[in-house]
Each structure stands twice: as structure tokens, then as C-alpha cells.
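**Q** sequence and predicted model, in that order:
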Amino acid sequence: MPLVEINFDGLVGPSHNYAGLSLGNLASAGNAGDTSYPRAAALQGLAKMRHNLTLGLAQGLFAPLPRPNPAFLGALGLSIIDESDPAQRRLRAAAWSASAMWTANAATVSPAPDTVDGRCHLTAANLVTMPHRSQEWPDTVRQLRLAFANRTHFAVHNAVPTCFGDEGAANHMRMAAAHDAPGLELFVYGSNNGSIGGGTFPARQHEQASRAVARLHGLDPACCLFIEQAPEAIAAGAFHNDVVAVANERVLFTHEQAFADPEGTYAAIRARLPEAEIVVVPASAVSLTDAIRSYLFNAQLLTLPTGEMGLVIPTEAWEMPSVRGWLDAMLASNGPIRRVLPVDVRQSMANGGGPACLRLRVVADPATVDPRFLLDHARLDVLHAVVAAHWPEQIDPADLGRESLARSVIAARAALLDALDLGELG
């Protein structure tokens, strides 16, 4: 059966708002309290999905999780919010968060060619470091077990114990001669010595979480690398590895300050995958600050149907002079990345996630996936109509206390699930 890479994008939920909940995510913090535009955000996400589908790529979708989440607040004894208490208002914002749209954090995925039982394995991320995300994984597992219900081809695991923080595919890369060939899996973790950057930002990915996932997936230890992320990258705002590095098939595209031991990392990759091509962006050309602010590396590095590789980047990266200059020089060279494809995901970017954050990569035969989670242009048209009709146009921070908005957001998601025939996720 043909194995292809399917990008499953998270649709931006109708509760999308800017609460600044993600410590270490500079964009999220910088836009805290601003007015958000859930309808525009979701339509931008759908346009990105259509863009990739038009390129001839397989495209999937994950539905928003149920928000607001009263069970989260109830477990904290907050069925009623004291509006004079900022901490309680922040917890309410966590219960409203649409952060599950960033499906790069939904799970870690190892395709069938890499695993001992010949199945594609997915382990949901516990996301324990951030309260607004720690509530996601049970609903994420429900959706994964529905989309990948064929147990002959898939194994879906619960999250690893929450004593070890795991943030999913955002800290995992896979390199191989081709998507359907056995690969080398790269697990990137943060320092376990407490917080980074003078105690400001936490290291979210624990090494033991990564090692647990590798064992659960039945990976050959000789085909795994466990790599420490550079502390200075975390301190600068690279809260996940995918903010400073991305891989696709034989190519690793990385900032020179992504890893604690870059030269050792490159040597280990080449020793296990001799055909590896490593494209390093030097800090002298694009500073770590510009790389993080532009989300140059939070891009989709894709193998196009022509066989060449394309880099789907946010428009913010294309518009930054230092980044644009380096990309123009790269395209003029004879390197492995032959096309740069800017997309507008400004609403997601303002909340701290670029094109790579919005997708989970699954190498599988599309015929083995529940078809309700796969897209074509007609289904995208349906989704566009639902979002245009039901998603709120805007949400201000004070709106999160309005019952009428809560009812509207719940009804919008219900309309989407009905259109997708996914009522069991209600």
C-alpha cells in the first residue's frame, strides 16, 4: 500500500482569543489582551489547507476541542468566577483556549517503516507545562482513536505520565531517504536543570518523555537520536524545537543556534543517514531573534509532487529583510529547497504559532484513515461556509465572561461537527 505524508491541520476554534497564556512564547505574550478574530483565523487556516491541497499534497483536518471547558474550571472549584480576581480570570481564559489548533503538539508520530510491529504509532502529548494545554490530551486521544481506528495499521497511545513534560511532534523530527523508507527519528529535549533564561522560561520537553515515546513506538535505538536544544534558543523564545529547526526526508533545515551541540548533532545524523543534507542558517545572516520573531523555521518543509522540496513559510518571514535576503540567496543556489511558498496565517502567528504549529505529519496510506478526517476541495468549501456562518467575528478579553458568547461558540463547533458527520466528538 502507498505510504504518503498527510498533514493534519487543526482548524482554529471559535473560541480563539489572545490571553497570553503561554510562558516563553513571545508572540503570545506580546499580543495578550488584544482583540482576536476567530472567523478570520479559521478562514486563514482553511486557505493554508487549500493551498497545500492545490499543490497536490494529501491534507487532513482535526476538529477543535470542546471549549469553553467547564469540567476544567469545575475541577478547580471555579463554577463561578470572581471578576475582581485576575488569577481566576486567567484560569477562565485557559478553559476557553483554542490552542489545540496547533496540532504539532497533539502527538508524536512514528510511521510504520520505523516501528517493530509495522504499524504507525501515535502518542498523545501531555502538554503538562502549560495549564491551558494540559487539559487537551484526553479529547485529543478520542479524536486520534477515531481518525486512526484501523488497528491493523495504527496504534494510538495515551500520554506519558505527567511527571515528564511532553509537547509532541513540535520537538520531534524524522529524516529518511523517502517518507515510505525506514527513517532516523530525532527527539529534541530541553535542559532538565530547571528553568532557562534566568528562571524566566521553562524547558517544556523532558528527555525521559521522549525516551518513553520511543519505547512505546517500538523504535530501534540505533535509529533514534536524543538531542538537547540549545538553552540560549529557549531563553530567546524558541519554546519548541520547531521554532528553530524543521526536517523533511533527507533534509534538515536549522538555525545554527538550535542545538546545544550542533556539530555533534550533524555528525550523528550523517553517521546514521549518509544521504542527509543539512542546511544551516548562520546567525550572521539571520539572528536568533529574527528567526524566532519571523518563524522562518516554523515552516512546512514538504516534498512536492514534482519531487522538489518547498518551504511553506508565514508571510511575516517573507517580509523580514534579513530572512528574505537569506531565502533569496538560498533559492539562487543549488540547494535542496527549491521553492519558498508564503502563506497568511497572521491570526495564528499573533497567538504564537506558524504554519508548522498548525499541522501534524502522519505518514500512512490515506485509505487506512477515517475519510471524515481527509479533505478535498468540496469539503473545504463546506467548512468555509460553516466558519463564515457560525464563527464569531471578534472576541475581546472581556467577552470571555459572557454566557451568550459561550453559547455561540458551543453552537458553532456543533455546526462544524454536524457538517463533518463527527457527532461522536460532541
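**A** Here it is on my side, so go on.
**Q** make it CA atoms for all contacts and neighbour counts henceforth
**A** OK.
**Q** tell me the secondary structure of the spatially most central residue of the chain, please.
**A** In the chain, the centroid-proximal residue (Cα atoms, centre = their mean) is Ala104; its distance is 2.2 Å. For Ala104, the secondary-structure state derived from DSSP: H, G, I helix; E, B strand; the rest coil is helix.
**Q** surely it and Gly353 touch.
**A** No. Taking Cα atoms under 8 Å as the contact criterion, Ala104 and Gly353 are not neighbours in contact, 9.7 Å apart.
**Q** pull the number of nearby residues for the closest residue to Ile337 other than its chain neighbours.
**A** In this structure, Ile337 finds its nearest non-sequential neighbour in Met309, 5.0 Å apart by Cα to Cα, 6 or more residues apart in numbering. Taking other Cα atoms under 10 Å as the neighbour definition, Met309 ends up with a count of 20.
**Q** my read: Met309 touches Leu331, true?
**A** No. Judged on Cα under 8 Å, Met309 makes no contact with Leu331 at a distance of 11.2 Å.
**Q** between the two, what contacts are shared?
**A** Residues touching both Met309 and Leu331 by Cα atoms under 8 Å, 6 or more residues apart in numbering: 337-339.
**Q** if we can go back for a sec, what about the residue nearest to the centre of the chain, distance to Val382?
**A** As defined by Cα to Cα, to the nearest Å, Ala104 lies at a distance of 24 Å from Val382.
**Q** against that first model, consider the following:
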Amino acid sequence: MLEVNFDGLVGPSHNYAGLSLGNIASATHAGSVSAPREAALQGLAKMRQMMALGLPQGLLLPHDRPNAAWLRRMGFTGSDLEVCRAAWAADPALFRNSFSASAMWTANAATVSPRPDSADGLTHLSVANLASMPHRSIEAPQTQRQLSALFANVPCVRVHAPLPAPFGDEGAANHMRLATSHGAEGLEIFVHGAGPVGGFPARQHRLAAEALVRRHNLPSRNALLARQSDEAIAAGAFHNDVVAVANETVLFTHEQAFADRDALYAAIRQRLPEAQIIEVPAARVSLADAIRSYLFNSQLVTLPEGGMLLLLPGEAREVPSVVAWLEDLIASNGPIRSTQFMTLRESMRNGGGPACLRLRVALEESELAALDQRFLLTEGKADALADLITRHWPEHIAPEDIGNPDLWQQCWTARAALLNLLGFGKEELR
């Protein structure tokens, strides 16, 4: 089986409204001027880099923003433009939720259990409800439409509706999988929080994790539940993928990521003896440095020629403790053989690194061929996307611009141009 990464293309409404409680980067940069065009091109460059490494690459599309349909559910009436004008005049804070580009972080789109793990032999995707944050809770309907279209002709894939609120489920950002290969039976780790910590919410509920295990038909040998540590949440690790990432046999994690790491490590080794746990000690890299650098919110991938590569955000090079630890990691000749750095400054300033921007799905070659090819990236399509982004995406968005009808129209026009380029009807993914 192959692992395919589906990255979220950054939408034209990318801005710094600071809507995400517990996300320190988002709060720190709230009110700054964003650069949507640059953000989208940076994300596209990361997708190109994955293809250059010989890995299949897909994309998911930005959602319709401002979301007039959601504002209608809040009681506003009229045309899309009239609805947005009325919402902005009545409640700018509410309107900002409808304008968020947060669907770019497709690690929160769904939780994926590949078919080698499930008792029914199906690959299961459960769309995340993202119930803990208003601006994210509106994403599920459009996400489900995209995933349903993507896998419509793949008979062994099931796309499930979101779990009911209030049981918060934030998708693959709180889910890891270990296996001897992408196509082998694996061990899935569902990470949850234990309630508000230091004023920050625990976004992934234990009940949601338990429901996903049942829904995905995972035998007990293929599923583990683990609790994120209070220290990690309080430090700003709003998702598990800020302090841990897994790929095939490797769990790469901070020492303080989990509430009972010894029990978790023992359970992993019992069920998957081949597992290799690479733990970064707090004495070498503090939680603060790990979160500031997004060391663990990196893409850990298996290269076609063998060995693993860690794709990090450029910010990781700015933290001396992280640089020193990475040098020792590569010198150790372990499973992680090399590192690369990508410029993702615009996403990072809102709290999303390389791992946040992608959803991983393990598929057979025949399943890859059966996907809706409009969602798969090629070099030619990437060139066309870069040209379209340069022509249509706003260059900058300041906080006061969010209430400008000309900007709303620009965002709608940009997305319409994108749908047309990729061959989607105007209403197909709305």
C-alpha cells in the first residue's frame, strides 16, 4: 500500500483573527496582517516537495468563505452579500468565524483507519466535528462533501458523518498509527485530553475516541487510547501532533507528551515489538521549545528508496536546543535518516506546521487510480494552481479588511476560479 498525503490548499480568506483558544501562535499573531497569496504558494511548495521525493500527493480545497449559508442558519436573510453585510454590522466577532480559512489544516479533516486494521476489511474515514471551536465546527459539511467525492469510486472506503456534539473530535491530529509498513496490520493510538487545563480546553474527548474505535471496527489488538498530559495542553499543545508523530514503526515524541508514558510505551511494545520509540528528553528540548519550533508537528515520511525523512518548518532552525538535538538524531544512524526544512511562515503564525496541513491515507495502487483525479496533484496542475493563486488570492488582509464587501467578493471569485480550473461545478462542493 502507498501513503497519500492530502494537503489543504490555503484559502483566499487566510487571516489572523486569533479565534483558536489554546493555540499560542494563533493568539500571539491575532490582529496581524496576513498574506493569503504567499500562504497558498508556501503550502503548494510543500506539496511539490513531497512529489519531488517520489510520494503521491493530493489536495483538499478551501471552503466557501465567507460562509453565507452558515450565517443564514444564524438568522440573517437575503442574498449572500446582504447576509454578510447584516452579519458584519450586527456582530463582527460572529462574522469572523464565517470568514476563517482554518479548513487548510486537513489533519483536522478526519480520522483515518486503513483497511488492514479494521475487522471488516474497509478503510474508514470519520469526518471530524471540531465541536470545541465555533469557526472550526462549521467545516464538517463541506469536508464531508469533498471526501465523499474523492472516494466515491473506491468501494472499500467508507466516509462517515461527524460524531455528534458535544463529544469533540479533532481528527487525525490526535490519532497515530504504527505498523511494520503502511500495508501491514497496525496499531492505532487515539489521544484525548482530560478537561480544561490552565484555561485551555482539551479538544479531543475520550468518548469520541472510544466511538471512533467502535465505528471503524477496530479489534482491541489494533487500538489503544492514551491521554495527553496536562503539562502539554497547558504549554499550548492543543493537539497531540504538536508533541508527537508516528510513521510505520517509529513513534517520535516528547518526554512530556502523555499522561502515563511508561504504560503507553509498554502497551505499544507488547502489541508491536518492532516499534521504535524516539523520545526527546525535556532536559534537551523543553516543552516550550518543542511548541515554539513545532519540532513534532513535522511530516515524518518513508522515502521510496528506504529510510525516513523528517520535514520540518523553517522555525525549527531558529531554536538552538532543537537544532542540537536534530544533529544528534541524524548522527545516531537510526530510522530517521535525514531532515529538510520548509518555509511555512504564514501557516505557522496561525499555529499550523507541516503535519497540520496534511491528511494521510494508505491506499492500494488500484484504489489510488480509482480516486477522483481532480483531487490529485501533478506538476502541470501545480503550475496552473500557482498561476491562479497569483492572479486571484489577496496579497494581504488586515483586520479591518475583513468587513470589506470587496474582499468577500474577491474570495468568492477566487474560489470559483479554482473550482473551474479543477473541473468542479460551482455548487458541487459548497
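**A** Ah, there it is. Computed from a prediction, not measured in an experiment: that's the story for all the values here.
**Q** tm score of chain vs chain?
**A** Comparing the chains after superposition, counting by TM-score structural alignment, normalised by the length of structure 1, produces a TM-score of 0.96; 417 aligned residues with a Cα RMSD of 1.1 Å.
**Q** can you give me the buried ones in stretch 54-62 of structure 2?
**A** Within stretch 54-62 of structure 2, the residues scored as buried using 16 or more other Cα atoms under 10 Å are 55-62.
**Q** Leu371 of structure 2: which of those is nearest?
**A** For Leu371 of structure 2, the nearest member of the buried residues of stretch 54-62 of structure 2 is Gly58. The distance, counting by Cα to Cα, is 10.1 Å.
**Q** aligned counterpart of that closest one in structure 1, please.
**A** If you follow Gly58 of structure 2 across to structure 1 using TM-score structural alignment, you land on Gly60.
**Q** what's near enough to touch that match?
**A** If a contact means Cα under 8 Å, 6+ apart, then Gly60 of structure 1 has 6-9, 373-375 as its contacts.
**Q** whichever residue in structure 2 pairs up with Ser36 of structure 1: how many residues sit nearby?
**A** Under the alignment defined by TM-score structural alignment, Ser36 of structure 1 is paired with Ser34 of structure 2. Applying other Cα under 10 Å, we find 25 residues neighbouring Ser34 of structure 2.
**Q** my read: Ser34 of structure 2 touches Ser13, true?
**A** No. Under the criterion of Cα under 8 Å, Ser34 of structure 2 lies out of contact with Ser13, with a separation of 9.3 Å.
**Q** identify the contacts common to these two.
**A** Taking Cα under 8 Å, 6+ apart as the contact criterion, the residues that touch both Ser34 of structure 2 and Ser13 are Ile397.
**Q** quick one: the helix or strand where Gln42 of structure 2 lies to chain centroid distance?
**A** With elements delineated by DSSP states H and E, Gln42 of structure 2 resides in helix 36-52, which encompasses its position. When distances are taken as Cα atoms, centre = their mean, to the nearest Å, helix 36-52 of structure 2 is centred 15 Å away from the chain's centroid.
**Q** what are the buried residues along it?
**A** 36-51.
**Q** so how much does it differ from structure 1 once superposed?
**A** Between helix 36-52 of structure 2 and the aligned residues of structure 1, the post-superposition mean distance stands at 0.3 Å (mean Cα distance after the TM-score superposition for structure 1).
**Q** contacts for that helix next, please.
**A** Here helix 36-52 of structure 2 has contacts from 7-15, 56-57, 342-347, 357, 379, 382, 386, 389-390, 393-397, using Cα under 8 Å, 6+ apart.
**Q** again, only using 7 Å
**A** Applying Cα atoms under 7 Å, 6 or more residues apart in numbering, the external contacts of helix 36-52 of structure 2 come out as 9-14, 57, 342-344, 346-347, 386, 389-390, 393-396.
**Q** filter the residues you listed to the buried ones?
**A** 9-14, 57, 342-344, 346-347, 386, 389-390, 393-394, 396.
**Q** Three-state assignment for Leu312 of structure 2, please.
**A** Per three-state DSSP, the secondary structure class of Leu312 of structure 2 is strand.
**Q** contact partners for it?
**A** With contacts defined as Cα under 7 Å, 6+ apart, the neighbours of Leu312 of structure 2 are 295, 298-299, 340-342, 354.
**Q** among these, which lie within strands?
**A** Counting by DSSP state E, the contacts of Leu312 of structure 2 place 299, 340-342 in strands.
**Q** one step back: how about CSV for the shared contacts of Met309 and Leu331 of structure 1, with distance to Asn171 of structure 1 added?
**A** Formatted as CSV, these follow (distance: Cα to Cα, whole Å):
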residue, distance to Asn171 of structure 1
Ile337, 22
Arg338, 25
Arg339, 25
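**Q** out of those residues, which are buried?
**A** Among the shared contacts of Met309 and Leu331 of structure 1, those buried by neighbour count (16+ other Cα under 10 Å) are 337, 339.
**Q** just give me the closest of the shared contacts of Met309 and Leu331 of structure 1 to Ala98 of structure 1.
**A** Compare each of those with Ala98 of structure 1 using Cα to Cα and the shortest gap goes to Arg339, at 31.3 Å.
**Q** you'd agree that closest one is up against Gly310?
**A** Yes. Taking contacts as Cα atoms under 7 Å, Arg339 of structure 1 lies within contact range of Gly310: 4.5 Å.
**Q** about what we covered before: contacting residues for the residue nearest to Ile337 of structure 1?
**A** Taking Cα under 7 Å, 6+ apart as the contact definition, Met309 of structure 1 lies against 301-303, 336-339.
**Q** could you find the counterpart of Ala110 of structure 2 in structure 1?
**A** Checking TM-score structural alignment: Ala110 of structure 2 goes with Ala107.
**Q** no wait, Ala69 of structure 2
**A** Looking across to structure 1 (by TM-score structural alignment), Ala69 of structure 2 lines up with Ala71.
**Q** same check on Gly121 of structure 2?
**A** Aligned against structure 1 by TM-score structural alignment, Gly121 of structure 2 finds its counterpart in Gly118.
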